[in-house]
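> My questions are about this predicted structure, shown below with the sequence.
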Amino acid sequence: MAAPEQIPGQEFEYEALPSNYGLGANMLAGAFAGIAEHSVMYPVDLLKTRMQILHPANGGLYTGLTNAVSTIYRIEGWRTLWKGVSSVIVGAGPAHAVYFGTYEIVKDLAGGNVDDGHHPFAAALSGASATIASDALMNPFDVIKQRMQVHGSIHKTIFQCARTVYRTEGLHAFYVSYPTTLCMTIPFTATQFMAYESISKVMNPRGDYDPFTHCIAGGLAGAVAAGITTPLDVIKTLLQTRGLAQDQEIRSAKGLFNAAAIIKRQFGWGGFLRGLRPRIISTMPSTAICWTSYEMAKAYFKGQMGDN
């Protein structure tokens, strides 16, 4: 079937969901975006995790981002920067499929696609809903990833790591950080989606497919959200890596408030900002890649459906 004839003077409504554009296409676009984002930015994510560890093993203490890169390269080799990447590749595809599928459904139900106006509430609500659904799937993979990223980790594969964690700490270990993760990702995602929609409206008021707009808006939105939620990310990292900690108090951390109290007692308020720079540095291009990839895949699927 030929593409529908465009009325002169009428722009293609890129953001509007056509009747033949189903959930499956949204989820495929989301899976593509998630794998692209996490694969490209994985080394920086590893650096962030290493710098957030409160009591690292010998050789795992770094004075800054540059020192971390040079030390890891010199002592462990460049391959270490990709250790655990298989975990996020396996988990990111399905998790981001659920993430963006939920985002589009809730955004549509909340009235975010009604007209060309600005709908920050719909964007924030859809973002919060998306992260609740996707984090339930991604959290175990995130635990495995961070266990493999830690300096001196004995884990070689995701399956061996998963078996070890389950056998020694039980199923609970995969979800002990889930409440903290949600406390971080809900405000992070709500802020990011609201900022993304707002910046996009300013840069591209007609809502056309524009890779430059998606890239810049995604990067700026991610930077703002990352800076605000770094303290919660430090707490999450402590909980997800507690099984490898040498400090007994950290090994016995029970949850969000107990972990926060440990950080405050041992490192002061500055402890909540550990890894701030690599988090922002990794999040800006990460969200830029994610949104650009997602919007590109979404535009491709819409184009294909328009041609059928």
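The structure has been received and is ready for your questions.
> For the rest of this, base every contact and every neighbour count on C-alpha atoms.
OK.
> how much space between Thr131 and Ala97?
Using C-alpha to C-alpha, to the nearest Å, one obtains 11 Å as the distance from Thr131 to Ala97.
> Please say which of those two ends up with more neighbours.
Thr131 (28 against 25; other C-alpha atoms under 10 Å).
> From Ile53, how far out is that one?
Applying C-alpha to C-alpha to Thr131 and Ile53 gives a distance of 25 Å.
> Just give the number of residues close to Ala130.
28.
> residues in contact with it?
By C-alpha atoms under 8 Å, 6 or more residues apart in numbering, Ala130 lies in contact with 98-103.
> between those, which is nearest Glu249?
Nearest to Glu249 among the contacts of Ala130: Tyr99, at 34.8 Å, using C-alpha to C-alpha.
> what distance separates the helix or strand encompassing that closest one from the centre of its chain?
According to DSSP states H and E, Tyr99 maps onto helix 85-109. How far helix 85-109 lies from its chain's middle: 10 Å, per C-alpha atoms, centre = their mean, to the nearest Å.
> what packs against that helix?
Packing partners of helix 85-109 (3 or more C-alpha pairs under 8 Å, 6 or more residues apart in numbering; DSSP states H and E): helix 23-52, helix 120-149.
> Go through the protein and flag its longest helix.
Identified as the longest helix of the chain according to DSSP state H is helix 276-307.
> What residues of it count as buried?
The neighbour-count check on helix 276-307 (16 or more other C-alpha atoms under 10 Å) flags 276-299, 301-302 as buried.
> repeat for stretch 14-25
Using 16+ other C-alpha under 10 Å as the test for burial, stretch 14-25 gives 14-15, 21, 23, 25.
> now, the most widely separated pair of the residues you listed?
Pairwise distances across these (C-alpha to C-alpha) peak at 16.2 Å, for the pair Tyr14 and Leu23.
> next, the one to line up against it:
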Amino acid sequence: MATKLPIIISTADGSSSSAAVAMKSESSLTPVQRLMSSCIGATVTALCVTPLDVVKTRIQAQQKESLMNNNNNQSSVRQSTTNTRPIGSAGGVGNGRQFGQTFKMFIKMSRTEGLTSLWSGLPPTLAMVIPGMGVYFTSYDLFRVHLNKQFGYINRYQPLWVPIVAGSVARTLAAVIISPLEMIKTKMQSQLFTYGELALALRHMIRVQGYRSLWTGITATILRDAPFSSIYWAVYETMKQHAFGSPVEPTVPVSFICGASAGTVAAIVTHPFDVVKTHRQIEMGSTSGGGASGVYRTSALLAHIYRETGARGVFTGITPRLMRVAPACAIMISTFELGKTYCRQYNDSKLT
């Protein structure tokens, strides 16, 4: 039997209104109002958490370089029968503790590259997250309301599968649209690229591999983002409506706690695909093409990383990602819900 989440709206005196009023409150929001709420939330979130995203990407880039060096060393061993250094020794992933420790990476980047390096790729990040989150959150909200109407769940209950399906479809749509911008952002964060160097790399990649290469890593991105979205919205809606008994218009603290918790759970489950995506996108514009990710499909690359570095390897960068995802989800959903609340109040004021 499907788990059902009650949809309730509390009136000013604390009593519960009818489901019809609840649906009217949801339907009163226009797509433009939803879009505005999500875009404002995306801007605030990007400015706050970009440094954590940069650190996560840099740590995963160090892991990729170590895997490439290890593969080259193993080839030399077969030719010269000389023992190679195991991963974890100096220069390997294990020695990347100076990079593997999140705060050490912050300090190192600030000292050696300047404080502004922590916001590397901010312009493409803003160019990506504003339309991306706009499409994502607006689509999710519209899909969710449509499914509730289509299957007759507006009378009282919203089953758990509704946020799962709506979240997955909305996130897949957004991922396809913004994948080229995310690749540019990842490349800029993994190394200190000027815009001129990045443009050259892009032209070289398109000339050699075609325009489809702009969607390099899209499979790993969807494998990461679609399940992430399904898990996130399932946990968020469950906590919001069950654990906190929150109405359709939750308070900011409720949204913040539910968003951070849902984001943490979803990030842990889907992080291995984030590692694979980063490995593939870092190779964008590479002339060598000899990286480990260049010769493996997503599942095979994940298995390769696991064989070389163990479970710790497939969760490389999990600490900075959690430090980024939890507050990002909390800030984004809180701003989004707050924006929708103001829009509902505005709509109601026009009717009175």
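Great, that's in hand. Source: prediction; values computed, not measured.
> quick revisit: I want to check the contacts of Ala130 of structure 1 in structure 2. Which are still in contact there?
Retained in structure 2 (both residues aligned by TM-score structural alignment, their matches' C-alpha atoms under 8 Å) from the contacts of Ala130 of structure 1: 98-100, 102-103.
> Are any of these buried, and if so which?
Buried among the kept ones among the contacts of Ala130 of structure 1 by 16+ other C-alpha under 10 Å: 98-100, 102-103.
> The aligned residue in structure 2 for Pro187 of structure 1 sits in which helix or strand?
In structure 2, the residue paired with Pro187 of structure 1 is Pro227, using TM-score structural alignment. Using DSSP H and E, the element containing Pro227 of structure 2 is helix 218-238.
> how far apart are that helix and its match in structure 1?
Here the mean offset of helix 218-238 of structure 2 against structure 1 after fitting is 0.6 Å, by mean C-alpha distance after the TM-score superposition for structure 1.
> From what I see, Ala68 of structure 1 and Tyr62 are in contact.
Yes: the pair Ala68 of structure 1 / Tyr62 is scored as a contact, 5.3 Å apart, by C-alpha atoms under 8 Å.
> Residues in contact with both of these two, list them for me.
With C-alpha under 8 Å, 6+ apart as the test, Ala68 of structure 1 and Tyr62 both reach Met51.
> Contact partners for the nearest residue to Ser25 of structure 2 once chain neighbours are set aside?
Ranked by C-alpha to C-alpha, 6 or more residues apart in numbering and with sequence neighbours excluded, the top spatial neighbour of Ser25 of structure 2 is Arg344, at 6.9 Å. By C-alpha under 8 Å, 6+ apart, Arg344 of structure 2 lies in contact with 25, 28-29.
> Which of these remain contacts when I look at structure 1?
Where structure 1 agrees (both residues aligned by TM-score structural alignment, their matches' C-alpha under 8 Å), those reduce to Leu29.
> Nearest to Lys277 of structure 2, out of the contacts of Arg344 of structure 2: which one, please.
Minimum distance to Lys277 of structure 2 across the contacts of Arg344 of structure 2 is 35.5 Å, recorded for Leu29 (C-alpha to C-alpha).
> on that earlier part again, identify the residue of structure 1 aligned to the residue nearest to Ser25 of structure 2.
Checking TM-score structural alignment: Arg344 of structure 2 goes with Lys302.
> Likewise for Cys329 of structure 2?
Under the alignment (TM-score structural alignment), Cys329 of structure 2 pairs with Thr287 of structure 1.
> Does its match touch Gly222 like I think?
Yes: counting by C-alpha under 8 Å, Thr287 of structure 1 touches Gly222, with 5.5 Å between them.
> Let's have the contacts of Arg344 of structure 2 in JSON lines, adding secondary structure and distance to Glu249 of structure 2.
Shown next, in JSON lines, are the contacts of Arg344 of structure 2 (DSSP: H, G, I helix; E, B strand; the rest coil; distance: C-alpha to C-alpha, whole Å):
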{"residue": "Ser25", "secondary structure": "helix", "distance to Glu249 of structure 2": "9"}
{"residue": "Ser28", "secondary structure": "coil", "distance to Glu249 of structure 2": "13"}
{"residue": "Leu29", "secondary structure": "coil", "distance to Glu249 of structure 2": "12"}
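> of the contacts of Arg344 of structure 2, closest to Trp215 of structure 2?
Checking those against Trp215 of structure 2 with C-alpha to C-alpha, the nearest one is Leu29 at 33.4 Å.
> from memory that closest one sits against Gln345, does it?
No: under the criterion of C-alpha under 8 Å, Leu29 of structure 2 makes no contact with Gln345, lying 10.0 Å away.
> How about Thr319 of structure 2, nearest residue that isn't a chain neighbour?
Thr102 (7.0 Å).
> So what does that neighbour match up with in structure 1?
In structure 1, Thr102 of structure 2 lands on Leu65 (TM-score structural alignment).
> ok, now how distant is that match from Asp45 of structure 1?
Counting by C-alpha to C-alpha - Leu65 of structure 1 and Asp45 of structure 1 are separated by 11 Å.
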